[in-house]
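K.L.:
this one's structure only:
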């Protein structure tokens, strides 16, 4: 059985972490497979939005600790970070298409931070987030120390990273960690509805927005304004911009093609 399931439908790639027996924790096989899928989604013109979720009760419990304690199969933390998690986080941020993290259950350790690296986080009402690293003598990785303080502030991020407290979805929403909490009975429907909306929007413009938000994390104001100007000029040259303006003038719904 594949450790990841992939379905492409209506210009949406649904990626499901598929190791429910271990709460979708990562081993080397799953980490490398996810990278390959992201690479395919990046270049596949039929994919205009991506949904990342987990099979069963968990989104992702982070690293499979059996792998790192195995005398025969332990890749070591250097390889795990440099070949597994760091490339995954970078691919999430560099794919110029919107990525939804549909957090269906617990998101712990690297699993939590991979979710936070996505563009939009939709959380099931029973989902939870935990920076579990300090509880076993480790430090947050997978971009946790980068994204978390920017999402919720330095003080809260410091406390969650050090104390390793589990944060329920509702509190995560209040903190600004996730975009929206969705009730159980409509979770799949709302995730699909959001993904369909994104897949039918101007894909290049969404990619430019993603570029700008990435750069805003390190740019000064002058550099950011320059980049906005550059990308706005590029956006104005796309077919989708022409369609959007025509539809507005003609008072009709635009039909964007991601070009």
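P.N.:
Nice, thanks for sending it over. Owing to the predicted nature of the structure, the values given are computational and were not obtained by experimental measurement.

K.L.:
rest of the way, CA atoms for contacts and neighbours
P.N.:
OK.

K.L.:
can you tell me how far residue 185 sits from residue 179?
P.N.:
18 Å (C-alpha to C-alpha, to the nearest Å).

K.L.:
If you count surrounding residues, which of the two has more?
P.N.:
Counting neighbours by other C-alpha atoms under 10 Å for residue 185 and for residue 179 shows that residue 179 has the greater number, 15 against 10.

K.L.:
check contacts around the residue lying closest to that one once chain neighbours are set aside.
P.N.:
Distances taken as C-alpha to C-alpha, 6 or more residues apart in numbering place residue 121 nearest to residue 179, at 5.4 Å, with adjacent residues excluded. Neighbouring residues of residue 121 by C-alpha atoms under 8 Å, 6 or more residues apart in numbering: 100-103, 115, 178-180.

K.L.:
now do residue 179
P.N.:
120-123, 173.

K.L.:
Residue 203 is in contact with residue 99, isn't it?
P.N.:
No: Residue 203 sits out of contact with residue 99 when judged by C-alpha atoms under 8 Å, with a separation of 11.7 Å.

K.L.:
and residue 40, how many neighbours does it have?
P.N.:
12.

K.L.:
is it true that it lies in a strand?
P.N.:
No: counting by DSSP: H, G, I helix; E, B strand; the rest coil, residue 40 falls outside a strand, being helix.

K.L.:
can you pull the contacts of residue 134?
P.N.:
By C-alpha under 8 Å, 6+ apart, residue 134 lies in contact with 140, 161-164.

K.L.:
quick one: the helices in the stretch 151-259 of the chain?
P.N.:
Remark: helices assigned in the stretch 151-259 of the chain by DSSP state H, counting those that start in this stretch are 154-163, 169-175, 187-199, 203-216, 221-235, 239-250.

K.L.:
my read is residue 15 is in a strand, agree?
P.N.:
Yes: counting by three-state DSSP, residue 15 is located in a strand.

K.L.:
Which neighbouring elements make contact with the strand or helix carrying residue 112?
P.N.:
Residue 112 is part of helix 110-117 when elements are defined by DSSP states H and E. Using 3 or more C-alpha pairs under 8 Å, 6 or more residues apart in numbering; DSSP states H and E, the elements in contact with helix 110-117 are strand 58-60, helix 86-94, strand 99-103, helix 144-152.

K.L.:
let's bring in a second one:
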């Protein structure tokens, strides 16, 4: 590869993500907090939201491969960030903007994205894993959207993509109950593209990314653009779910959810029936 092709100067400002070019035209982005199981702190959340614009603008990138370092793809969000959101309107606004940008930046990135999912995939890491154009999961991977267990609506990507991938009935079951899905089961229900043996994951994902990078660039990118209109037309559904999630961070349920996680016990949510949005409101 030439010096231009191997340059990573565009990504020197990132600290929670690592970058390399494992094959011609392929940019590998690695969630890189292995000591924290790649849980995203405030900076990591911001970086994961905006990196897709930089990769899209990189003339040496034809395909993107997203991985996680260490034992997990991503263990979700940092509880310190959650507690900041509970206490601070400004923090909720910041995270709302980043969560919105993460989803729309991935949808609008013209380059095809491949995810290689192993271990736990939760929170914003799960968002990126499932919004990839081709998702490859290790059979033993554990995917779970934990929003309702935390005490907020499932808003960061679920409403825009889960019903399209696995159907509304399955989406409601797994999202309302926070029911985990193995990589093998995720493939069976259509939540991920393919599942492979754990020791084959990285090679298979890189092989797919390399094939995409070596393919007809405009044909692949325009195919992605057309297909992603399914997601764009669901944008108002996503926007509503994300707004309701952020609204929940100002309520009592999330305080009990965080406390129960901290104390490693089942949550005891308030039993009073809250006012819910309705079709006639």
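P.N.:
Thanks, I have the structure now. The structure presented is a predicted model; accordingly, all values stated were derived computationally and were not measured.

K.L.:
What remains of the contacts of residue 121 of structure 1 once you look at structure 2?
P.N.:
Of the contacts of residue 121 of structure 1, the ones still in contact in structure 2 (both residues aligned by TM-score structural alignment, their matches' C-alpha atoms under 8 Å) are 100-103, 115, 178-180.

K.L.:
Which of the residues you listed sits closest to residue 235 of structure 1?
P.N.:
When those are compared for distance to residue 235 of structure 1 (C-alpha to C-alpha), residue 100 comes out closest, at 22.6 Å.

K.L.:
tally of neighbours for the residue mapped onto residue 125 of structure 2 from structure 1?
P.N.:
In structure 1, the residue paired with residue 125 of structure 2 is residue 111, using TM-score structural alignment. Residue 111 of structure 1 is flanked by 25 other residues according to other C-alpha under 10 Å.

K.L.:
Contacts only, for residue 111 of structure 1.
P.N.:
With contacts defined as C-alpha under 8 Å, 6+ apart, residue 111 of structure 1 is in contact with 25, 59-63.

K.L.:
from those residues, which would you call buried?
P.N.:
Buried members of those, counted by 16 or more other C-alpha atoms under 10 Å: 25, 59-63.

K.L.:
farthest-separated two in these?
P.N.:
Of all pairs drawn from these, the greatest distance, 12.4 Å, lies between 59 and 63 (C-alpha to C-alpha).

K.L.:
one step back: quick one: the match of residue 125 of structure 2 from residue 23 of structure 1, how far?
P.N.:
As defined by C-alpha to C-alpha, residue 111 of structure 1 lies at a distance of 10 Å from residue 23 of structure 1.

K.L.:
shared neighbours, the two?
P.N.:
59-61.

K.L.:
The residues you listed into CSV, with extra columns for distance to residue 134 of structure 1?
P.N.:
Formatted as CSV, those follow (distance: C-alpha to C-alpha, whole Å):
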residue, distance to residue 134 of structure 1
59, 20
60, 18
61, 15
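
K.L.:
What residues in structure 2 pair up with stretch 47-67 of structure 1?
P.N.:
The aligned range for stretch 47-67 of structure 1 is 61-81, by TM-score structural alignment.

K.L.:
same deal with stretch 155-174 of structure 1?
P.N.:
Counting by TM-score structural alignment, stretch 155-174 of structure 1 falls onto residues 169-188 of structure 2.

K.L.:
How many neighbouring residues does residue 192 of structure 2 have?
P.N.:
The burial count assigned to residue 192 of structure 2 is 25, neighbours taken as other C-alpha under 10 Å.

K.L.:
Could you do residue 110 of structure 1 as well?
P.N.:
26.

K.L.:
again, but for residue 89 of structure 2
P.N.:
The number of residues packed near residue 89 of structure 2 is 14, by other C-alpha under 10 Å.

K.L.:
how far away is it from residue 247 of structure 2?
P.N.:
Residue 89 of structure 2 sits 10 Å away from residue 247 of structure 2, going by C-alpha to C-alpha.

K.L.:
ditto for residue 207 of structure 2
P.N.:
Distance of residue 207 of structure 2 to residue 247 of structure 2, computed by C-alpha to C-alpha: 42 Å.

K.L.:
And the aligned partner of residue 102 of structure 2 in structure 1, how far from residue 8 of structure 1?
P.N.:
Taking TM-score structural alignment, the alignment pairs residue 102 of structure 2 with residue 88 from structure 1. According to C-alpha to C-alpha, residue 88 of structure 1 and residue 8 of structure 1 sit 20 Å apart.

K.L.:
same deal with residue 180 of structure 1?
P.N.:
To residue 8 of structure 1, residue 180 of structure 1 is 24 Å away according to C-alpha to C-alpha.

K.L.:
who's more crowded, these two?
P.N.:
More crowded of residue 180 of structure 1 and residue 8, by other C-alpha under 10 Å: residue 180, with 17 against 14.

K.L.:
Other residues contacting stretch 172-185 of structure 2?
P.N.:
Residues outside stretch 172-185 of structure 2 that contact it (C-alpha under 8 Å, 6+ apart) are 137-149, 154, 158, 192, 195-196.

K.L.:
about what we covered before: and the kept ones among the contacts of residue 121 of structure 1 as JSON lines, adding distance to residue 42 of structure 1?
P.N.:
Shown next, in JSON lines, are these (distance: C-alpha to C-alpha, whole Å):
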{"residue": "100", "distance to residue 42 of structure 1": "14"}
{"residue": "101", "distance to residue 42 of structure 1": "16"}
{"residue": "102", "distance to residue 42 of structure 1": "19"}
{"residue": "103", "distance to residue 42 of structure 1": "22"}
{"residue": "115", "distance to residue 42 of structure 1": "18"}
{"residue": "178", "distance to residue 42 of structure 1": "24"}
{"residue": "179", "distance to residue 42 of structure 1": "24"}
{"residue": "180", "distance to residue 42 of structure 1": "26"}
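
K.L.:
what's the residue nearest to residue 35 of structure 1 when sequence neighbours are not counted in contact with, if anything?
P.N.:
Using C-alpha to C-alpha, 6+ apart and skipping the chain neighbours, the partner closest in space to residue 35 of structure 1 is residue 88 (5.9 Å). Taking C-alpha under 8 Å, 6+ apart, we find residue 88 of structure 1 in contact with 31, 34-35, 114.
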